[in-house]
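K.L.:
What follows is a predicted protein model with its sequence.
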Amino acid sequence: MKNENLKSVWNDQANSISIDDSHAFLRKAKEVERKQKIGVIVMVTTVTILIIYAIAYFPTQWNWFATGLCLMIGSLAIRVIIELISKQKKLSKAVSLNAKSYVKYLQGYYRGRKTIHYVITPLCFGIYVFGLIQLFPYFKQAFSAGFYNYLVISGIVSLAVIAIIIIVQIRKEMLFLKGIQSA
């Protein structure tokens, strides 16, 4: 979201949203936008690493290792595409609507994000975890017992941390939705 564009739209509008309300709204919107951007960057980085790993270690015959890698890459890629499309739609509306209409649009936008958060994200996360699980038997054969145990433990801890981050981000977006519904 272009903060400058939103400011100019708000400043050009004569409506019931006060300047103080618009500044608070812009700060919250910018914070949510920043967190979404960080999430996309992390997912794109992970997809890139997985693709590099797949290129380097993709088996000559199709097996569960290849399936696991493809599931992991595909689930993250789908999630990134959804985020980028969602962000682009929101940006295009930011400059074309007046302040009241944009707030109404954002209310609908964040209600629509509930589907992404409560259906698509858990599905993508589950597919990612399933893909990762498919790699572990191959890791067990390829690595020492100590390193394999490290991979299992760090994988579980990483997935738990990622799940917590996802849950916190979803809660923040839903709180933002609740805040703009009263606007």
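P.N.:
Received the coordinates, thanks.

K.L.:
okay, CA-based contacts and neighbour counts for the rest of this
P.N.:
Noted.

K.L.:
Can you pull up the most central residue in the protein?
P.N.:
By C-alpha atoms, centre = their mean, the mean C-alpha position of the chain lies nearest to residue 39, the distance being 4.7 Å.

K.L.:
how much space is there between that one and residue 119?
P.N.:
According to C-alpha to C-alpha, to the nearest Å, residue 39 stands 17 Å off from residue 119.

K.L.:
Please apply the same query to residue 168.
P.N.:
Residue 168 is 16 Å from residue 119, where distance means C-alpha to C-alpha.

K.L.:
tell me the secondary structure for residue 61?
P.N.:
Three-state assignment for residue 61 (DSSP: H, G, I helix; E, B strand; the rest coil): coil.

K.L.:
residues touching it, list them.
P.N.:
Residues near residue 61 by C-alpha atoms under 8 Å, 6 or more residues apart in numbering: none.

K.L.:
another one to put next to it:
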Amino acid sequence: MENDKLNQLWKSQKDNSNTNTPENIIKLAQKQRNGQFLSITILSITVIILIAYTIYCSVYEWNNFTIGLLLMIASLVFRIALETISLYRKEQQLIALDSKAFQNYLVKHFKFRKIINYGVTPICFIIYTYGFTILLPYFKQEFSEGFYTYILISGFLSILIIAIIVAFSIRRENKFYEELK
């Protein structure tokens, strides 16, 4: 009899330690969504700048300089497309599913995101870096030694900063995924 009362009491108490409530899942999903929007925005601005530079510098010439710029642009556009598809697919599921089914969907979604983060993103990053290194001989030829050194340092420093930002966003996504488990 006492055991039944104790079980009833436990069932009636709200579990405050559970992070998988619908409200918490929605908050975490919105936080991750905002991060994806920020990533898409930054990548899009970079693509616009690279396209403008490509049009300005190599409208009439097709050479390694153009190929380097196109590799950089293509890797960013591909990454933007993946982020956008991932973002809107998740939003469509949020509307279509109940909270428990959406939570199950999020687990599958983050397994897909791991493939993107650990497979596709490094490939895009390598292609982007390779495209930048293709540009370096042209920069060295066209610019003064001081400005070339500035481009060299700032370019690789920018790539390093982007790598750090990507690593932190992947870490944040993994933390979110772990909270869903």
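P.N.:
Right, received. Where do you want to start? Please read all numbers here as calculations on a predicted model, not as lab measurements.

K.L.:
For the residue nearest to the centre of the first structure, I want the exact helix or strand it lies within.
P.N.:
Under the criterion of DSSP states H and E, residue 39 of the first structure resides in helix 19-57.

K.L.:
Apart from its chain neighbours, what residue comes closest to residue 180 of the first structure?
P.N.:
residue 107 (6.5 Å; C-alpha to C-alpha, 6 or more residues apart in numbering).

K.L.:
residues near the one you found, how many?
P.N.:
Neighbour count of residue 107 of the first structure, defined by other C-alpha atoms under 10 Å: 20.

K.L.:
list the contacts for it?
P.N.:
So residue 107 of the first structure contacts 177, 180, 181 (C-alpha under 8 Å, 6+ apart).

K.L.:
what's the neighbour count on the second one?
P.N.:
Neighbour count for residue 180 of the first structure, taken as other C-alpha under 10 Å: 17.

K.L.:
could you measure it against residue 44 of the first structure, distance?
P.N.:
In terms of C-alpha to C-alpha, residue 180 of the first structure sits 29 Å off from residue 44 of the first structure.

K.L.:
and if you look at the first one?
P.N.:
Remark: distance between residue 177 of the first structure and residue 44 of the first structure (C-alpha to C-alpha) = 26 Å.

K.L.:
cool, the last one as well?
P.N.:
Applying C-alpha to C-alpha, the value for residue 181 of the first structure to residue 44 of the first structure is 32 Å.

K.L.:
Which one's more surrounded, those two?
P.N.:
A direct count of neighbours by other C-alpha under 10 Å for residue 181 of the first structure and residue 44 places residue 44 higher, at 18 against 15.

K.L.:
host element of the nearest residue to the more buried one once chain neighbours are set aside?
P.N.:
Excluding the flanking residues, the one nearest residue 44 of the first structure by C-alpha to C-alpha, 6+ apart is residue 80, at 7.0 Å. Residue 80 of the first structure is part of helix 64-94, with elements assigned from DSSP H and E.

K.L.:
So what's the gap between that helix and the chain middle?
P.N.:
8 Å (C-alpha atoms, centre = their mean, to the nearest Å).

K.L.:
Next up, the contacts around the residue lying closest to residue 84 of the second structure once chain neighbours are set aside.
P.N.:
Using C-alpha to C-alpha, 6+ apart and skipping residues adjacent in sequence, the residue nearest residue 84 of the second structure is residue 40, 7.4 Å away. Contact analysis of residue 40 of the second structure by C-alpha under 8 Å, 6+ apart lists 80, 83, 84.

K.L.:
With residue 22 of the second structure instead?
P.N.:
Residue 22 of the second structure neighbours (C-alpha under 8 Å, 6+ apart): residue 99.

K.L.:
in stretch 149-169 of the first structure, what's buried?
P.N.:
151, 152, 155, 166, 169 (16 or more other C-alpha atoms under 10 Å).

K.L.:
So which of these belong to helices?
P.N.:
151, 152, 155, 166, 169 (DSSP state H).

K.L.:
And the strand or helix carrying residue 161 of the second structure against the first structure, how far off on average?
P.N.:
Element membership of residue 161 of the second structure [criterion: DSSP H and E] is helix 145-180. In the superposition against the first structure, helix 145-180 of the second structure averages 0.6 Å from its aligned positions (mean C-alpha distance after the TM-score superposition for the first structure).

K.L.:
Give the aligned range of that helix in the first structure.
P.N.:
Aligned by TM-score structural alignment, helix 145-180 of the second structure falls on residues 145-180 of the first structure.

K.L.:
returning to what we had before: what separates the helix holding residue 39 of the first structure from the chain centre, distance-wise?
P.N.:
Centroid separation between helix 19-57 of the first structure and its chain, computed with C-alpha atoms, centre = their mean, is 6 Å.

K.L.:
Now that helix: buried residues?
P.N.:
Quick answer for helix 19-57 of the first structure (16+ other C-alpha under 10 Å): 22, 25-26, 28-29, 32-33, 36, 39-40, 43-44, 46-47, 50-51, 54.
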